[in-house]
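> Sequence first, then the predicted structure, then my questions.
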Amino acid sequence: MDLKGKTLFITGASRGIGLAIARRAAADGANIVIAAKTSEPNPKLPGTIYSAAEEVRAAGGQALPLQVDIREEEAVLAAVQQAVMTFGGIDILVNNASAISLTDTEHTPMKRYDLMNQINARGTYLCTQACLPELKKSAAAGRNPHVLNMSPPLSMKAHWFAPHTAYTMAKYGMSMCTLGHAGEFRPFGIAVNSLWPRTAIATAALQMIPGVDLGACRKPEILADAAYLILTSDTRDAKNSGNFHIDDTLLAAHGQTDLDRYAVTPGNRKFIPDFFVD
């Protein structure tokens, strides 16, 4: 199974992990809806919806760049409608857009709390709700529809909350969507899963966090390759939904144990661990 002719609606796909997933799908000849906020170049955060579209087309896919703030319901609904008008439907939703602030309660302004929860938890729920009618149609047509949330396994341990309660709540909100929607959508034939990295991933957003050594990270392509395995799995098999996958574990389960090509620094084996992986 591949993604040729499938339509993927990917939030936050103008750069980083979302763009890497888009490029991997484009290599099969997929249609990519790039739903992200950045339409004008930003010196601090390289990449726009238009530059991402160019990369998708260069990789072999079709692209629809749409400026979308997933906090706004009308904008999301309009983007879904435009995607359907352009490509005829939506087969896969990747909820990748996210906001992060690794701050404790005293140093988390409510504006930042609201931003994280509106983008991470609410945005994931909204985009899933908006795409659901098209995903149902995809299932009825036998097109193997998926929802993939870029969120961590649920681990209710204090050490994952204490340093940054607001951020953890927001990311776990995405994961609770996975847990609930996998069960809710199973009768429709729609698979819902989460994917999370074991190590820190070198992205522009991570680069903005003081003190992070990007050389001790892995490239976004490891998540793109892991996501591809999920999105090409058979939704008719119950075991392919409701999972909280870790990138390297999933790749290993498919026989891919040599991960050296994903290291930012060639030969490095000492990576910064990501959060939420016990």
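Yep, it's here.

> Please count neighbours and contacts with C-alpha atoms only from this point.
Fine.

> For residue 118, which three-state class applies?
Per DSSP: H, G, I helix; E, B strand; the rest coil, the local secondary structure of residue 118 is helix.

> Number of residues surrounding it?
Here the count is done by other Cα atoms under 10 Å, and residue 118 has 20 residues near it.

> check contacts around residue 113.
By Cα atoms under 8 Å, 6 or more residues apart in numbering, the contact set of residue 113 is 166-167.

> roughly how far apart are it and residue 69?
With distances taken as Cα to Cα, to the nearest Å, residue 113 is found 17 Å from residue 69.

> before we move on, what about residue 2?
As judged by Cα to Cα, residue 2 and residue 69 stand 30 Å apart.

> okay, these two: which has more neighbours?
residue 69 (20 against 15).

> so that one sits right up against residue 77, yeah?
No - using Cα atoms under 8 Å, residue 69 and residue 77 do not qualify as a contacting pair, with a distance of 11.0 Å.

> in the stretch 151-278 of the chain, which spans are strands?
Taking DSSP state E, counting those that start in this stretch, the strands of the stretch 151-278 of the chain run over residues 191-196, 244-246.

> Structure two is appended below for comparative analysis:
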Amino acid sequence: MNDRTLAGRTILMSGGSRGIGLAIAERAARDGANIALLAKTDQPHPRLEGTIHTAAEAIEAAGGRALAIVGDVREEESVLQAVATTVETFGGIDIVVNNASAIDLSPTRELAMKKYDLMQNINCRGSFLLAKASIPHLEASPWAHVLTLSPPIDLQPKWAGGHLGYTIAKYGMSLVTIGLAEELKGAGIAANSLWPRTTIATAAVANLLGGEATMRMSRTPEIVADAAHVILTSDPRQCTGNFFIDEDVLRDAGVSDFSRYGGPDEDLRVDLFLD
């Protein structure tokens, strides 16, 4: 595994109250990182475990410093305030993690425009906005990364044909990676995407993608967190413009046994956008 550390670095993450985002935050916290979370979950939800406040407690318990910012990544003023508060609290921003994402796999004729707009505004617009607002502070960091949880762009018709609204939203996030990597390479700011090989045992899977049956065929969020750690501790001038798959990242880092993340492999469900 990569032996570099995130100690003392500051991460600004959208979402992160639970699931993959929280796992990434807790892994960074074990190094002694500062993590600011921008999320809406101020109060408990009957179908979603955890809030931004319980996530902050978990980060602190893991050894990091946490800043819970109740806000909405869809709103420019909210994002600008989150950036300013993070800088005021921790002195800068080294890493942006575009984690917040909405999902609705309905086919086109059944997808309400309210849900379509929600996905575009959180996934695509939110990722663009959070990164954009953070650029002046990332430019001041020698370890500047923008990591977006989005898939490699695969133009096989089956993906758009199966759930067009969601595909547009996720591929919009992926275009943020492609564009920022090119635009910001001269500033030494890395932009990469990370996507899991398999479905991950999160609330989205439990509630929207098949329930307990799919949960049993999913890996734990820690596999994505460990892969994110490898990426975020890499040299941003050497590691940018990539669409990483969690297993591949860890395998390249020397990991050969994935059983701790759930398995066995033959029972696992491959994630969306991957063959």
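Good, I have the coordinates. All values derive from a computational prediction rather than experimental measurement.

> burial of the counterpart of residue 270 of structure 2 in structure 1, as a residue count?
By TM-score structural alignment, residue 270 of structure 2 lines up with residue 273 in structure 1. Neighbourhood size, residue 273 of structure 1 [other Cα under 10 Å]: 14.

> And residue 273 of structure 1, how close does it get to residue 199 of structure 1?
Counting by Cα to Cα, the gap from residue 273 of structure 1 to residue 199 of structure 1 is 4 Å.

> how far away is the residue nearest to residue 241 of structure 1 when sequence neighbours are not counted from residue 74 of structure 1?
The spatially closest residue to residue 241 of structure 1, leaving aside those adjacent along the chain, is residue 191, at 4.7 Å (Cα to Cα, 6 or more residues apart in numbering). As defined by Cα to Cα, residue 191 of structure 1 lies at a distance of 26 Å from residue 74 of structure 1.

> more crowded one of the two?
Between residue 191 of structure 1 and residue 74, counted using other Cα under 10 Å, the more crowded position is residue 191 (34 against 13).

> can you tell me which residues contact that one?
With Cα under 8 Å, 6+ apart, residue 191 of structure 1 has these contacts: 145-147, 182, 185, 235, 240-242.

> With residue 268 of structure 2 instead?
198-199, 216-219.

> Among these, which one sits closest to residue 101 of structure 2?
The closest of the contacts of residue 268 of structure 2 to residue 101 of structure 2 turns out to be residue 199 (Cα to Cα; 15.0 Å).

> Hmm, residue 271 and the closest one touching each other?
Yes - counting by Cα under 8 Å, residue 271 is a contact partner of residue 199 of structure 2 at 4.7 Å.

> quick one, which of those two is more surrounded?
The neighbour comparison of residue 199 of structure 2 against residue 271 (other Cα under 10 Å) goes to residue 199, with 22 against 15.

> distance of that one from residue 124 of structure 2?
Residue 199 of structure 2 sits 21 Å away from residue 124 of structure 2, going by Cα to Cα.

> Am I right that residue 12 of structure 2 is in contact with residue 28?
No - in this structure, residue 12 of structure 2 is not within contact of residue 28 by Cα under 8 Å, at 11.6 Å.

> Find me the equivalent region of stretch 23-32 of structure 2 in structure 1.
Under TM-score structural alignment, the match for stretch 23-32 of structure 2 is residues 20-29.

> coming back round to it: looking at the contacts of residue 191 of structure 1, which one is closest to residue 97 of structure 1?
Lowest distance from residue 97 of structure 1 to the contacts of residue 191 of structure 1 (Cα to Cα) belongs to residue 147, with 13.6 Å.

> I'd like to check which residues are in contact with that closest one.
92-95, 128, 190-193.

> By neighbours, which of those wins?
residue 191 (34 neighbours).

> gap between it and residue 271 of structure 1?
Where residue 271 of structure 1 is concerned, residue 191 of structure 1 sits at a distance of 31 Å (Cα to Cα).

> quick one: the strands in the stretch 1-150 of structure 1?
Assigned by DSSP E, counting those that start in this stretch, the stretch 1-150 of structure 1 shows strands spanning 7-11, 31-36, 62-67, 92-95, 146-149.

> winner for burial among those strands?
Comparing the strands of the stretch 1-150 of structure 1 by mean neighbour count (mean count of other Cα atoms under 10 Å), strand 31-36 comes out on top with a mean of 28.

> Would you mind pulling the contact partners of it?
With Cα under 8 Å, 6+ apart as the criterion, strand 31-36 of structure 1 contacts 5-14, 22, 25-26, 49, 52-53, 56, 61-70, 79, 83, 87, 97.

> rewinding a little: same list, the strands of the stretch 151-278 of structure 1, but as JSON lines with distance to residue 154 of structure 1 please.
Output for the strands of the stretch 151-278 of structure 1, formatted as JSON lines (distance: least, Cα to Cα, whole Å):
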{"stretch": "strand 191-196", "distance to residue 154 of structure 1": "10"}
{"stretch": "strand 244-246", "distance to residue 154 of structure 1": "8"}
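
> and the nearest residue to residue 29 of structure 2 once chain neighbours are set aside, how many residues sit next to it?
Nearest residue to residue 29 of structure 2, sequence neighbours excluded (Cα to Cα, 6+ apart): residue 64, at 3.9 Å. Applying other Cα under 10 Å, we find 24 residues neighbouring residue 64 of structure 2.
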